[in-house]
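**Q** turn this into a structure:
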Amino acid sequence: MRKTLLLTGVAAVAALALAGCSPAASSPSATGTASWPDSITISLVPSVEGEDLAEALDPLTSYLSENLGIEVNGVVATDYAATVEALGSDQAQVIITDAGSLYNATERYDANLVLRDVRFGATSYASVAYTNNPDKYCAEAPVMVTYAASDTPLSYCNGIEPGADAATGAGPAALKALDKISKGTKVALQAATSPAGYQYPVVAMRDAGIDTDADITQVPVEGNNNAVLSVYNGDAEVSFGYWDARTTVLKEAPDVADKVVAFAYTEMIPNGGVAVSKSLPADLTKQLTTLMAGYADSSDAAKKVMFDLVGLSGWTDKTAPDEITRYGEILDQFSN
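**A** I've put the predicted structure just below:
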């Protein structure tokens, strides 16, 4: 297993503005079975910016402090790699981070993966192969199925959405259709760090026997919206983006469902989640996990904080560690 971080961590630690993170053990646990620290620190990369950070963190940390009976501090990391190094150096004992950093934290520092992010009811998502040439890539005429998150009918083919009522986005599906990507085909790909826009699609194409350096013409794009628009505008014949990125361009391309068809799904890409330092007592870890898992449902205000803070609808203790491990294996292919 890989024991090196994907990004250099020394600078990342220096970039953290950490405060109040001493974990000196002195307080008894609620059960009396182990010593708890006086305080713990959570490191995360929030969705909000600037002066709203302290205000955004306070409801979550206050909720945890009140229910655990110890001080819980929240600190902002400059990037996801910094959360891992904060945990490794014991500047933070809990991290809310992306899937790659969860993998690094568990591999490098033996952290405990305790929660996975939930977005619109899902803990993982597929990368979607899009095309403007369904005659080439679809075995049958595309069908319209509703994407429930935005209540929008979108076009799918190759049976990747077998139900008529609502799309599920469950992969892998119809990956044999990638065989139809012929030499010289223009394929829009996002930055090499993008799981849905580059990494999982490239692995899927390589598995289909496609030399992604020599057999296709790569069309670089920035962002999932531009991946969709590249196919919509005819700049590429195939592109890849998260499920379902077509909804990001509905205002500027209201007929995108007609012109951009989803024809295959990659393996599922895991959401991020929460990891906890192995140094924390087991009973503290258990109570913390239970509290965080229930936070979004504790009040309407908490639900709003969750979405505003990290763009989530909640956390689940169904961690599916095999997905995180597979993500790490795929990341290994792009680590050099």
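**Q** could you use CA atoms for every contact and neighbour count after this?
**A** Will do.
**Q** so residue 57, which of the three states?
**A** helix (DSSP: H, G, I helix; E, B strand; the rest coil).
**Q** thought it was touching residue 63?
**A** No: assessed by Cα atoms under 8 Å, residue 57 is found out of contact with residue 63, at 10.3 Å.
**Q** looking at those two, which one has more neighbours?
**A** Of the pair residue 57 and residue 63, residue 57 is the one with more neighbours under other Cα atoms under 10 Å, namely 21 against 16.
**Q** chain neighbours aside, what residue packs nearest to the more buried one?
**A** residue 74 (6.2 Å; Cα to Cα, 6 or more residues apart in numbering).
**Q** the one you found contacts residue 39, correct?
**A** No: if you go by Cα under 8 Å, residue 74 and residue 39 don't touch, sitting 10.8 Å apart.
**Q** what ranges does the stretch 51-200 of the chain have for its helices?
**A** With DSSP state H, counting those that start in this stretch, the ranges of helices along the stretch 51-200 of the chain come out as 53-68, 80-88, 99-109, 134-137, 200-207.
**Q** between those, which gets nearest to residue 311?
**A** helix 53-68 (12.1 Å; Cα to Cα).
**Q** report the buried residues of that closest one.
**A** 53, 56-57, 60-61, 63-65, 68 (16 or more other Cα atoms under 10 Å).
**Q** residue 74 and residue 39: which is more packed in?
**A** Neighbours per residue, other Cα under 10 Å: of residue 74 and residue 39, the larger number sits with residue 74, 25 against 20.
**Q** that one and residue 142, how far apart?
**A** 48 Å (Cα to Cα, to the nearest Å).
**Q** do the same with residue 151
**A** Distance from residue 151 to residue 142, by Cα to Cα: 18 Å.
**Q** ok, those two, which is more surrounded?
**A** Set side by side, residue 151 and residue 142 show more neighbours around residue 142, with 19 against 11, by other Cα under 10 Å.
**Q** just give the nearest non-adjacent residue to that one, would you?
**A** Nearest to residue 142 is residue 157, by Cα to Cα, 6+ apart, at 4.5 Å.
**Q** quick one, what contacts that neighbour?
**A** Residue 157 sits next to 138-143, 261-264 when contact means Cα atoms under 8 Å, 6 or more residues apart in numbering.
**Q** now residue 182
**A** 215-216.
**Q** try 10 Å
**A** When contacts are counted by Cα atoms under 10 Å, 6 or more residues apart in numbering, residue 182 touches 210, 215-216.
**Q** distance of it relative to residue 231?
**A** As judged by Cα to Cα, residue 182 and residue 231 stand 16 Å apart.
**Q** before we move on, the earlier item: now render the contacts of residue 157 as JSON lines, adding distance to residue 203.
**A** Listed next are the contacts of residue 157 as JSON lines, based on distance: Cα to Cα, whole Å:
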{"residue": "138", "distance to residue 203": "21"}
{"residue": "139", "distance to residue 203": "23"}
{"residue": "140", "distance to residue 203": "26"}
{"residue": "141", "distance to residue 203": "27"}
{"residue": "142", "distance to residue 203": "25"}
{"residue": "143", "distance to residue 203": "27"}
{"residue": "261", "distance to residue 203": "21"}
{"residue": "262", "distance to residue 203": "18"}
{"residue": "263", "distance to residue 203": "17"}
{"residue": "264", "distance to residue 203": "14"}
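**Q** could you also give me the structure for this next sequence, so I can compare it with the first?
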Amino acid sequence: MRKPIVAASIFAAAALVLTGCGAADNGDSTASDTEWPEEITISLVPSTENADLAEALTPLTSYLSDELGIKVNGVVASNYAATVEALGADQAQVIITDAGSLYNAINQYDAELILRDVRFGASSYAAVAYTNNPDKYCDDEPVKATYAANDVELSFCNGIEQAGEASTGTGPAATESLENIDKGTKVALQAATSPAGYQYPVVAMQAAGIDTDKDITQVPVEGNNNAVLAVYNGDAEVAFGFWDARSSVLTEAPDVADKVVAFAYTDMIPNGGVAVSSNLPDDLVAQLTELMDGYVDSSDEAKQVMTDLVSLTDWTAEINQDEIDRYGEILQKFSN
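**A** Presented below is the predicted three-dimensional model:
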């Protein structure tokens, strides 16, 4: 699962209207006695602009229609916050959205988290601490491990990855090495709304005893690629980005694996996922969860739809809500 997810993140709102039948109409003898609504709306945010999103959604809506035995339509909404607002107003009963919006939907409207987004096998990812000064931040010699998303070897130290193996990006790891960020160190940080480029790194540095307002020289950058390039070009000694942002600069910095070393991982940052209204019947939620969880394996077309529509490789029913809750705590810390 992963990036970044994410963010990297980039979703849209889609509504799936499930009309015309109760649970008994599906021939499910074990279904609950609660009557299904005549229609429900599933709201999601696509990763790319599409002139006809409804048409792009057709494979997904057709799959759900065929399997549920009821009509499913797709529509579009504008952003992550809108998905939560739609659920709160009962304009949508299912949302596919980012982690922060999942947290808000769960806590504001008692939504139920049913699936998590998967990117390249990961449903969460760490913010990575990068440096061009391994003598200062590494307790051992950097080693090379393979980033599976694009099969490139990158450098790591402090035992956060194993030499010759596939990197896992699992944190927290080696966060004590952040204590080596001494007064005046230039640290490249992204916008304050970036989980991997600012929020989780700031929390990790503060936990290491660093006053991030006074002890470091913040070097503002836009985007994970520019965070890596700030270290690569010597504009900063340390930078933070998603796992593994170095793969985004291979064209302009083909030797980035030698010049930029990953030396620590923060706590895991969750991908988004799918949440449903507490008003939906349990049997409808169960069937919808199973169908969406299995969608990517239903056809080659489904795999392409997932990639093109929401930049995902799968959904998983392993929700790990504690990661979403922790993310919400960090969002609240930076809300002002």
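**Q** still on that earlier bit, report the two of the buried residues of helix 53-68 of structure 1 separated the most.
**A** Longest span within the buried residues of helix 53-68 of structure 1, Cα to Cα: 53 and 68, 22.6 Å.
**Q** about what we covered before: most neighbours among the contacts of residue 182 of structure 1, please name it.
**A** residue 210 leads the contacts of residue 182 of structure 1 on contacts (other Cα under 10 Å) with 20 neighbours.
**Q** around residue 28 of structure 2, count how many other residues there are.
**A** With other Cα under 10 Å as criterion, residue 28 of structure 2 counts 10.
**Q** does it lie in a helix or a strand, and which?
**A** Following DSSP states H and E, one finds residue 28 of structure 2 outside all helices and strands.
**Q** for the one residue sitting closest to the centre of structure 1, give me its contacts.
**A** Geometric centre of structure 1, nearest residue: residue 271, 3.3 Å, by Cα atoms, centre = their mean. Counting by Cα under 10 Å, 6+ apart, residue 271 of structure 1 touches 97-100, 102, 116-119, 122-125, 319, 323-324.
**Q** narrow those to those in strands?
**A** Among those, the members falling in strands (DSSP state E) are 97, 116-118, 124-125.
**Q** can you redo these as JSON lines with distance to residue 79 of structure 1 and neighbour count?
**A** As requested, these are exported to JSON lines (distance: Cα to Cα, whole Å; neighbours: other Cα atoms under 10 Å):
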{"residue": "97", "distance to residue 79 of structure 1": "9", "neighbour count": "28"}
{"residue": "116", "distance to residue 79 of structure 1": "18", "neighbour count": "30"}
{"residue": "117", "distance to residue 79 of structure 1": "17", "neighbour count": "29"}
{"residue": "118", "distance to residue 79 of structure 1": "20", "neighbour count": "18"}
{"residue": "124", "distance to residue 79 of structure 1": "21", "neighbour count": "21"}
{"residue": "125", "distance to residue 79 of structure 1": "22", "neighbour count": "22"}
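**Q** which of the residues you listed sits closest to residue 297 of structure 1?
**A** residue 118 (12.6 Å).
**Q** identify, by residue count, the longest strand of structure 1.
**A** strand 261-270.
**Q** may I see the buried residues of that one?
**A** Going by 16+ other Cα under 10 Å, strand 261-270 of structure 1 has these buried residues: 261-270.
**Q** got it, and stretch 327-336 of structure 1?
**A** Buried positions in stretch 327-336 of structure 1, judged by neighbour count with 16+ other Cα under 10 Å: 327-328, 330-331.
**Q** how about stretch 41-53 of structure 2?
**A** 41-47, 53.
**Q** greatest separation within those: which pair is it?
**A** 41 and 47 (19.2 Å).
**Q** the helices of the stretch 51-200 of structure 1: which one's closest to residue 306 of structure 1?
**A** Across the helices of the stretch 51-200 of structure 1, closest to residue 306 of structure 1 is helix 53-68 (Cα to Cα), at 8.4 Å.
**Q** superpose on structure 2 and give me the mean offset of the longest strand of structure 1.
**A** Following superposition, strand 261-270 of structure 1 is found to deviate from structure 2 by 0.4 Å on average (mean Cα distance after the TM-score superposition for structure 1).
**Q** what range does that strand cover in structure 2?
**A** Using TM-score structural alignment, the residues of structure 2 aligned to strand 261-270 of structure 1 are 261-270.
**Q** now find how far off-centre that stretch is within its chain.
**A** From the chain centre to the centre of stretch 261-270 of structure 2 is a distance of 14 Å (Cα atoms, centre = their mean, to the nearest Å).
**Q** now do stretch 323-336 of structure 2
**A** Centroid separation for stretch 323-336 of structure 2 versus its chain: 14 Å, with Cα atoms, centre = their mean.
**Q** what do you get for stretch 17-31 of structure 1?
**A** 29 Å.
**Q** can you check stretch 53-71 of structure 1 too?
**A** That offset, for stretch 53-71 of structure 1, works out to 24 Å (Cα atoms, centre = their mean).
**Q** same deal with stretch 159-179 of structure 1?
**A** 20 Å.
**Q** try stretch 134-145 of structure 2
**A** 28 Å.
**Q** and stretch 88-102 of structure 1, by the same measure?
**A** 14 Å.
**Q** what's the span of it, first residue to last?
**A** Stretch 88-102 of structure 1: ends 12 Å apart by Cα to Cα.
**Q** repeat for stretch 156-164 of structure 1
**A** Note: stretch 156-164 of structure 1 ends 11 Å apart using Cα to Cα.
**Q** gap between residue 243 of structure 1 and residue 122 of structure 1?
**A** 11 Å.
**Q** residues shared between the contacts of the two?
**A** Counting by Cα under 10 Å, 6+ apart, the residues touching both residue 243 of structure 1 and residue 122 are 168-169.
**Q** for stretch 306-315 of structure 1, buried residues please.
**A** 306-307, 309-315.
**Q** how about stretch 280-299 of structure 1?
**A** 280-281, 283-285, 288-293, 295-296.
**Q** ditto for stretch 107-121 of structure 1
**A** Within stretch 107-121 of structure 1, judged by 16+ other Cα under 10 Å, the buried ones are 107-119.
**Q** equivalent range in structure 1 for stretch 125-145 of structure 2?
**A** Under TM-score structural alignment, the match for stretch 125-145 of structure 2 is residues 125-145.
**Q** report the buried residues of that stretch.
**A** 125-134, 137-138, 142-145.
**Q** can you pick out the most distant pair from those?
**A** Most distant of the buried residues of stretch 125-145 of structure 1, by Cα to Cα, are 125 and 133, 24.0 Å apart.
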